[in-house]
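Peer 1: generate coordinates for the sequence data below:
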Amino acid sequence: MRIVVGAALVREGRVLAARRTRPASAAGRWELPGGAVESGEDEAAALARELREELALADVAVGDRVGPEVTLSEGRVLRIRACRADGEPTALEHDALRWVGPDDLDDLDWLDADRAVLPALAALLDGGRGRGAT
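Peer 2: I've put the predicted structure just below:
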């Protein structure tokens, strides 16, 4: 099983969403930033690396899992982790970034895998824990 990690990067009760540019089937849809865990990495290290590569965030704290594990294609699973980071994210691999509050989560055209964790994400943001990694 190959693990893909996504970041519920939370700041001031909002989560960062990133709009995909590729592949064509996903272009224009929103996701939580992240990527595959590479050989020798744990989930936290992979997520910190991905946020450096995708968002130019150097100081990332990775916290607890958020929501269910989501089965993807080709023997992969998606695991979302609560995160916090200092500094402003820069879209290096996406064409747009947006901070989204719990009442606006359903307004975005999320990738299906990310949509599966929206209820847990809304609970995280509504639960007063929306300040970042726990």
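Peer 1: CA only for contacts and neighbour counts going forward, please
Peer 2: Noted.
Peer 1: quick one: furthest residue from the center of the chain?
Peer 2: Computed with C-alpha atoms, centre = their mean, the residue of the chain farthest from its C-alpha average is Gly40, at 21.1 Å.
Peer 1: surely it forms part of a helix?
Peer 2: No: judged by DSSP: H, G, I helix; E, B strand; the rest coil, Gly40 forms no part of a helix; its state is coil.
Peer 1: what's the spacing between stretch 95-106 and its chain's center?
Peer 2: Chain-centre distance of stretch 95-106: 12 Å, with C-alpha atoms, centre = their mean, to the nearest Å.
Peer 1: what does that stretch rub up against?
Peer 2: 13-21, 90-91, 118, 121-123, 125-126 (C-alpha atoms under 8 Å, 6 or more residues apart in numbering).
Peer 1: which positions within the longest strand anywhere in the chain qualify as buried?
Peer 2: Using DSSP state E, we find that the single longest strand of the chain is strand 60-71. For strand 60-71, a neighbour-count test (16 or more other C-alpha atoms under 10 Å) marks Val60, Ala61, Val62, Gly63, Arg65, Val66, Gly67, Glu69, Val70 as buried.
Peer 1: farthest-apart pair in those, please.
Peer 2: Comparing all pairs in the buried residues of strand 60-71 by C-alpha to C-alpha, the longest separation belongs to Val60 and Val70, at 23.2 Å.
Peer 1: at which residues are the helices of the chain located?
Peer 2: 43-55, 112-115, 118-126 (DSSP state H).
Peer 1: wait, Val62 touches Leu51, no?
Peer 2: No: taking contacts as C-alpha atoms under 8 Å, Val62 lies outside contact range of Leu51: 10.6 Å.
Peer 1: one more, please, to line up against the first structure:
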Amino acid sequence: MNPNPRQIVGAAIVDSLAQPTLLLAARRTAPEQFAGMWEFPGGKVDPGESDLQALHRELREELGVDVRLGSEIEAPTENGWPLNEHAVMRVWVAEVSQGTPAALQDHDLLRWMPLEDATQLGELGWIPADRPILDALLQALTVRR
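Peer 2: From the prediction side, this is the model:
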């Protein structure tokens, strides 16, 4: 693993931080190897930005929404979830505070999926690096109930 991996941030957007029942999944349009696969929306942290500033910027650019953040999904490393040898991603649970999610950039389809149906969620065809994050999210939400 690169000693200084690229920091990526993402959001597991749910319908309610207090009583989550739905998760927003986003289908990628690029790059080619991930086109048509599902992911947590987000993106790269730019120089001079904090992780949270980048997350809010990315969600406005990609989905046209502002969010209220909940807890970070606990990752296996202090920098986040390994995506590949060059990048790691930190992911927060979030709910929309302003706007209606729309596929504005990097995605061609958004879908609200029921959290209680892990099988249906898993069958979406997630980007492989996002799948363990989905599993950790579902585990964390199960523990809370």
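Peer 1: and the TM-score between these chains?
Peer 2: Here the TM-score for the pair of chains, by TM-score structural alignment, normalised by the length of structure 1, is 0.86; 128 aligned residues with a C-alpha RMSD of 1.7 Å.
Peer 1: got the angle for the longest strand along structure 2 vs strand 66-72?
Peer 2: Longest strand of structure 2, by residue count under DSSP E: strand 87-98. Per axes from the mean of the first three to the mean of the last three C-alpha atoms, to 10 degrees, the angle that strand 87-98 of structure 2 makes with strand 66-72 is 130 degrees.
Peer 1: and strand 87-98 of structure 2, how far out from the chain middle?
Peer 2: A distance of 5 Å separates the centroid of the chain from that of strand 87-98 of structure 2, by C-alpha atoms, centre = their mean.
Peer 1: and what of stretch 68-76 of structure 2?
Peer 2: Distance of stretch 68-76 of structure 2 from its chain centroid, counting by C-alpha atoms, centre = their mean, is 10 Å.
Peer 1: go on, stretch 32-41 of structure 1?
Peer 2: 11 Å.
Peer 1: mind putting the buried residues of strand 60-71 of structure 1 in JSON lines, distance to Ala8 of structure 1 included?
Peer 2: What follows is these, written out as JSON lines (distance: C-alpha to C-alpha, whole Å):
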{"residue": "Val60", "distance to Ala8 of structure 1": "12"}
{"residue": "Ala61", "distance to Ala8 of structure 1": "11"}
{"residue": "Val62", "distance to Ala8 of structure 1": "9"}
{"residue": "Gly63", "distance to Ala8 of structure 1": "9"}
{"residue": "Arg65", "distance to Ala8 of structure 1": "9"}
{"residue": "Val66", "distance to Ala8 of structure 1": "8"}
{"residue": "Gly67", "distance to Ala8 of structure 1": "10"}
{"residue": "Glu69", "distance to Ala8 of structure 1": "14"}
{"residue": "Val70", "distance to Ala8 of structure 1": "15"}
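Peer 1: wait, which of those is closest to Ala82 of structure 1?
Peer 2: When the buried residues of strand 60-71 of structure 1 are ranked by distance to Ala82 of structure 1 (C-alpha to C-alpha), Gly63 comes first, at 5.0 Å.
Peer 1: and that closest one? What does it align with in structure 2?
Peer 2: If you follow Gly63 of structure 1 across to structure 2 using TM-score structural alignment, you land on Gly70.
Peer 1: any idea how far its match lies from Ser97 of structure 2?
Peer 2: 12 Å (C-alpha to C-alpha, to the nearest Å).
Peer 1: cool, and Trp81 of structure 2?
Peer 2: For Trp81 of structure 2 relative to Ser97 of structure 2 (C-alpha to C-alpha), the value is 26 Å.
Peer 1: before we move on, what about Asp108 of structure 2?
Peer 2: 22 Å.
Peer 1: same check, this time on Ile13 of structure 2
Peer 2: 11 Å.
Peer 1: please apply the same query to Val88 of structure 2.
Peer 2: From Val88 of structure 2 to Ser97 of structure 2 the distance is 26 Å (C-alpha to C-alpha).
Peer 1: just Leu63 of structure 2 next, same as before
Peer 2: 12 Å.
Peer 1: so the two - more neighbours on which side?
Peer 2: Counting neighbours by other C-alpha atoms under 10 Å for Leu63 of structure 2 and for Ser97 shows that Leu63 has the greater number, 21 against 12.
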